[in-house]
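Asks: any chance you could fold what I've pasted below:
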Amino acid sequence: MNNKKISLPRTPAAWLEAVMNFIFFLCGILAVGCVLLISVYMVISGVPAIQEIGLFRFLFGTRWASTAADPAYGILPFILSSVYGTLGATVIGVPIGLLTAVFLSKAAGPKVRTAVMTAIELLSGIPSVVFGLLGMQVLVPAVAKTFGKASGACLLSAIVVLAVMILPSIVSVSVTALNAVPPEYEQGSLALGATDVETWFKVSVPAARSGIAAGIVLGIGRAIGEAMAVMMVAGNSPNMPDSLFLSVTFLTTAIAKEMSYASGLQKQALFSIALVLFVFIMGINILLNVVLKGGKRDE
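Replies: This is a model prediction of the structure:
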């Protein structure tokens, strides 16, 4: 008796499925490979300057004078400026974005929803330099006049610009997540006597938490990595951010404004700043994903 298995020829649909699975696998590997390559390159480029300057002096030094006769490479002012700027933009942008998303998804009429969503989509397509130009021409003079300062190019102006820039990411992703909540959830809440507002914020928003968290992560990622708009409104002085009205430099702008003429240790130090920024962004993303998307998954 012949026990040899007979393999039937694959159908065209099976071949197509196999090919598509292979393509999807390659795309996934490509994405992971790009992240690994960037990580390796940043480490190779950034570590030598940190070794020469000293990790503590580099991260906690308060003076940056890369072109002085006695150069100093302390980036603590840049780190704190980036942290405060991102935190301020998040405090302003996240509540506004979330409330706007709830309004568009649950309360707005079709015409209003279409008009506002179109405006948000246009806002997301505006280049960073345009935000910076508008901030420099409109916001900076307004801040100086309102608070009686000689210059409005300061941390506060950067926070406001970043808050506006992160709104499209938060609103669009949050609206999609809220629209995906099963209507039975809301119907059950209303049947139990809850009001519309109570249903939106106690049922719909928690049910869409994962999607809303994704929008917040995208928005914060854009705020951390923004360079051009911040460069045009923050003043670009390497001061400690002790006040909202001081001219400051972010990690991104520190790299952008000096890389064109940097050389030697100065250029290596700029790559080290990029490495710190890369680690900072990765850490923030991991933390936000754990805090916002983690928690009570089984409920």
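
Asks: switch to C-alpha atoms for all contacts and neighbour counts from now on
Replies: OK.

Asks: residue closest to the middle of this protein?
Replies: G221 (1.4 Å; C-alpha atoms, centre = their mean).

Asks: in which helix or strand does that residue reside?
Replies: Using DSSP states H and E, G221 falls within helix 209-225.

Asks: the inter-axis angle of whichever strand or helix holds P77 versus helix 209-225?
Replies: Applying DSSP H and E as the criterion places P77 in helix 76-102. In terms of direction (axes from the mean of the first three to the mean of the last three C-alpha atoms, to 10 degrees), helix 76-102 departs from helix 209-225 by 140 degrees.

Asks: please give the structure of this sequence too, so both can be compared:
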Amino acid sequence: MRLSGALLLSRRSADRFLSIGLMAAGLLSGVLLLFIVLFISMESWPVLNHTSLSTLLTSTDWRPSMGRFGLLAILVGSLSVSFLALLLAAPLGLATAFYLSVYAPPKIAAFGQKLIEVMAGIPSVVFGLWGLVTLVPIMVHLSPPGTSMLTAGIVLAIMIAPTLTVFSLLAIKSVPMATVQSGRALGLGRGTILRTIILPQARPGIVTGTLLALARALGETMAVMMVAGNVVHIPASLLDPVRTLTANIALEMGYALDAHRSALFMSGLLVMLITLIIVMAAGFKSDGTDKAP
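Replies: Next up is the predicted model:
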């Protein structure tokens, strides 16, 4: 009895220490995030003494040497490339998830899932290098020099498609197997089960994965910088070069001073705020999934 009581006390102590350790880790993460936000906000503030916020967000004139820091064209470039990538990646990612989860034989499904997970972990610079040496020469035939919003969108779509597929597979696997088996017992085909049983229950999780893939696209730097063309203007077509907020930071931070440097931090703050909104929307959809009956 004494031994069992000592073991019980030891387990309770271990659980208490684990709970305290996890709480401390969570608090530390929150404090670090708050510190980063405050730091970027403070570094962004000086440019507002030089240019009003409305001018920063509505002007397309980005000429730091002349003290002009309009971010609208760069912001439009970021959003255009990200949404184009999502538009291209969503059909590919969802079709792959549906095939692997419903139609593929077990061995092919297992191999395919491992391959998708490996692709999701490939560094972005590898995709950018592939786009630069393979895709850009092809796009030259459409519109020289080949670096454009479309090129960046294709490269970015290939990057985020595995992420979207992974989240979609997780959402589909969360559907109770008993529900799927009931559909099979009724003689429903795989396509009908997918449309009428799996998709309605997995939709919130799929939407969450889609939003998180969009957040990743918005924050991407190297791959986009290598193939987008990096010209500051609002694109008139898919074949026009663009510059994104993240690429703008990477290209100019090395020599930026004073208000110019502050304007680049403002670019980073915009990326952070947009990403935060997307992640919060994804979390809202996830909460809705958890509360669903």
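
Asks: picking that back up, map the residue nearest to the centre of the first structure across to the second structure for me.
Replies: Under the alignment by TM-score structural alignment, G221 of the first structure pairs with A215 in the second structure.

Asks: ok, its match - contacts?
Replies: T275, I278, V279 (C-alpha atoms under 8 Å, 6 or more residues apart in numbering).

Asks: all helices for the stretch 101-250 of the second structure, in order.
Replies: 106-120, 124-130, 136-139, 149-173, 177-185, 190-193, 199-219, 222-227, 245-252 (DSSP state H, counting those that start in this stretch).

Asks: and those helices as a markdown table, adding distance to R68 of the second structure?
Replies: Conversion of the helices of the stretch 101-250 of the second structure to a markdown table gives the following (distance: least, C-alpha to C-alpha, whole Å):
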| stretch | distance to R68 of the second structure |
| --- | --- |
| helix 106-120 | 39 |
| helix 124-130 | 30 |
| helix 136-139 | 31 |
| helix 149-173 | 24 |
| helix 177-185 | 59 |
| helix 190-193 | 56 |
| helix 199-219 | 24 |
| helix 222-227 | 22 |
| helix 245-252 | 14 |
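
Asks: what does M119 of the second structure align to in the first structure?
Replies: M119 of the second structure maps onto L123 in the first structure, with residues paired by TM-score structural alignment.

Asks: now that match: how far from S272 of the first structure?
Replies: Applying C-alpha to C-alpha, to the nearest Å, the value for L123 of the first structure to S272 of the first structure is 33 Å.

Asks: and the aligned residue in the first structure for Y99 of the second structure, how far from L287 of the first structure?
Replies: Under the alignment (TM-score structural alignment), Y99 of the second structure pairs with F103 of the first structure. Distance of F103 of the first structure to L287 of the first structure, computed by C-alpha to C-alpha: 28 Å.

Asks: just L76 of the first structure next, same as before
Replies: Taken as C-alpha to C-alpha, the span from L76 of the first structure to L287 of the first structure is 21 Å.

Asks: now swap in G152 of the first structure and tell me
Replies: Taking C-alpha to C-alpha, one finds G152 of the first structure at 33 Å from L287 of the first structure.

Asks: also L167 of the first structure?
Replies: 21 Å.

Asks: more crowded one of these two?
Replies: Neighbours were counted for L167 of the first structure and for L287 using other C-alpha atoms under 10 Å; L167 has more, 28 against 14.

Asks: compare L123 and S272 of the first structure and say which one has the larger neighbour count.
Replies: The neighbour comparison of L123 of the first structure against S272 (other C-alpha under 10 Å) goes to S272, with 24 against 17.

Asks: the more buried one pairs with which position in the second structure?
Replies: Match for S272 of the first structure (TM-score structural alignment): M266.
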